[in-house]
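>>> Got a sequence here, can you build the structure:
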Amino acid sequence: MSEIEVFDAEQLAGLIEGLAEAIGRDHPHLQKLTLIGIRTRGVPLAYRLRDRIATLLGIPPQVGELDITFFRDDLSAGGLRTPDRSEMPRDLTGQEVVLVDDVIFRGRTVRAALEALNHFGRPERVRLAVLIDRGHRQFPIQPDYCGCQLSTEPEQTVRVHLRETDAEERVLLIDKTAKIKS
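The predicted structure is shown next:
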């Protein structure tokens, strides 16, 4: 197995800054904007985006937290996970929602998030913001806001480490098939 650091803490902060600027630019009416972080790492990213947008535009958008455990179609493949509560700051009917996640790969997480979102109202529009887009979709889902497109192989993993969840800041590319030469 090999690990390559793709982004360090400073570079990661730059990606988040770019996402915040793009979202803020596209949503001049922040009163209607709700950032929804997909658990686990999408939640701290959503709060960071809120803080950056507030600094840039003077008004913080609302933030919600979405757990998609019961909406996944691959529960049997990944082991059991204890679900968390989803928390929304308001009814999402008529709101402009930006779903936030750390990495998009096959699109299954976003598909589940869209289904889960229906339980909180009918948004006017839903967009997707991701830190890393690594391609290899199984569903026709593309991010509207992307920090970085990273070329990967399907058997590789991209792991985002955030201080809120991992006590460090970096992005790793992990290749489980790489052989260590002796």
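
>>> contacts, neighbours, all on C-alpha from now
Will do.

>>> The chain: strands as residue ranges?
2-7, 33-38, 62-66, 96-104, 125-133, 145-149, 156-161, 170-175 (DSSP state E).

>>> Relative to Tyr47, which of those is closest?
strand 62-66 (6.7 Å; C-alpha to C-alpha).

>>> orientation of the closest one relative to strand 96-104 in degrees?
50 degrees (axes from the mean of the first three to the mean of the last three C-alpha atoms, to 10 degrees).

>>> burial count for Gln138?
With neighbours defined by other C-alpha atoms under 10 Å, the count for Gln138 comes to 10.

>>> Would you mind measuring from it to Arg108?
Look at Gln138 and Arg108: by C-alpha to C-alpha, to the nearest Å, they are 8 Å apart.

>>> do Asp67 as well
From Asp67 to Arg108 the distance is 14 Å (C-alpha to C-alpha).

>>> Name the residues that touch the longest helix along the chain?
If you go by DSSP state H, the chain has its longest helix at helix 9-26. Contact with helix 9-26 is made by 30, 45, 48-50, 52-53, 56-57, 129, 131, 145-148, 168-171, as judged by C-alpha atoms under 8 Å, 6 or more residues apart in numbering.

>>> Please provide the structure for the following sequence as well, for comparison with the first:
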Amino acid sequence: MNERVIMDETAIRRALTRIAHEIVEKNKGIEDCVLVGIRTRGIYIAERIADRIREIEGLPVEVNELDVTSYRDDRETAKATFSSTEGEQQRLDVKDKRIILFDDVLYTGRTIRAAMDALMDCGRPQSIQLAVLVDRGHRELPIRPDYVGKNVPTSKQEQIVVSLLEVDDEDEVTISH
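Below is the predicted model:
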């Protein structure tokens, strides 16, 4: 298997800093914004973005973790599980909030659809925006990210692997075929 690094630690850091600035600019600040990271790596991306937004704006932004396992379209029952950054499970209040959803890789769009279903079951947000570290194409649903760290055109035979320090002991994005 042929594997190569397409983003190293520096490239990931720069991409996340750029996304943080874009979020602040597009939303004219962070008022009523809530960051929601999809388990597993999306939450760490959301937390890193929250740290950068705090540096830019001087204000904290709410961060929540979302487990979409029960919302996947290959499961029969749906029940959202949100956790605050303190770890307690809760029902997320999305009413009139600008939700910024984070995931590591955008591929078919099915995980994002599941996440949006979970969010909508919690109420009606003002908007849902999508931020991804890597967009690899091959969408099966009409889903488009608002913020992208890196666009990587791929074949369906290729694999994108995101490694983050918090789970994998290193920051790196690789492509293999």
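
>>> Could you export the strands of structure 1 as CSV, including distance to Leu15 of structure 1?
CSV is the format used below for these (distance: least, C-alpha to C-alpha, whole Å):
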stretch, distance to Leu15 of structure 1
strand 2-7, 9
strand 33-38, 16
strand 62-66, 19
strand 96-104, 11
strand 125-133, 7
strand 145-149, 5
strand 156-161, 12
strand 170-175, 11
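
>>> Please name the nearest non-neighbouring residue to the counterpart of Asp103 of structure 2 in structure 1.
When structure 1 is aligned by TM-score structural alignment, Asp103 of structure 2 is paired with Asp101. Leaving aside its sequence neighbours, Asp101 of structure 1 sits nearest to Gly42 (C-alpha to C-alpha, 6 or more residues apart in numbering; 3.9 Å).

>>> Also Ala46 of structure 2?
Gly37 (5.3 Å).

>>> now swap in Phe70 of structure 1 and tell me
With C-alpha to C-alpha, 6+ apart, the residue lying closest to Phe70 of structure 1 is Pro83, at 7.7 Å.

>>> Verify the contact between the match of Asp103 of structure 2 and Asp133 for me.
No. Applying C-alpha atoms under 8 Å, one finds Asp101 of structure 1 not in contact with Asp133, separated by 10.0 Å.

>>> Quick one: residues contacting the residue nearest the centre of structure 2.
Centroid check for structure 2 by C-alpha atoms, centre = their mean gives Phe102 as the closest residue, at 1.2 Å. If a contact means C-alpha under 8 Å, 6+ apart, then Phe102 of structure 2 has 35-38, 42-43, 45-46, 130-132 as its contacts.

>>> To which residue of structure 1 is Pro125 of structure 2 aligned?
Counting by TM-score structural alignment, the partner of Pro125 of structure 2 is Pro123.

>>> Surely that match touches Val98?
No. At 10.1 Å, Pro123 of structure 1 does not count as touching Val98 under the criterion of C-alpha under 8 Å.

>>> For these two, indicate the residue with more neighbours.
Taking other C-alpha under 10 Å, Pro123 of structure 1 and Val98 do not tie; Val98 has more neighbours (22 against 17).

>>> Report the contact partners of the more buried one.
33-36, 126-129.
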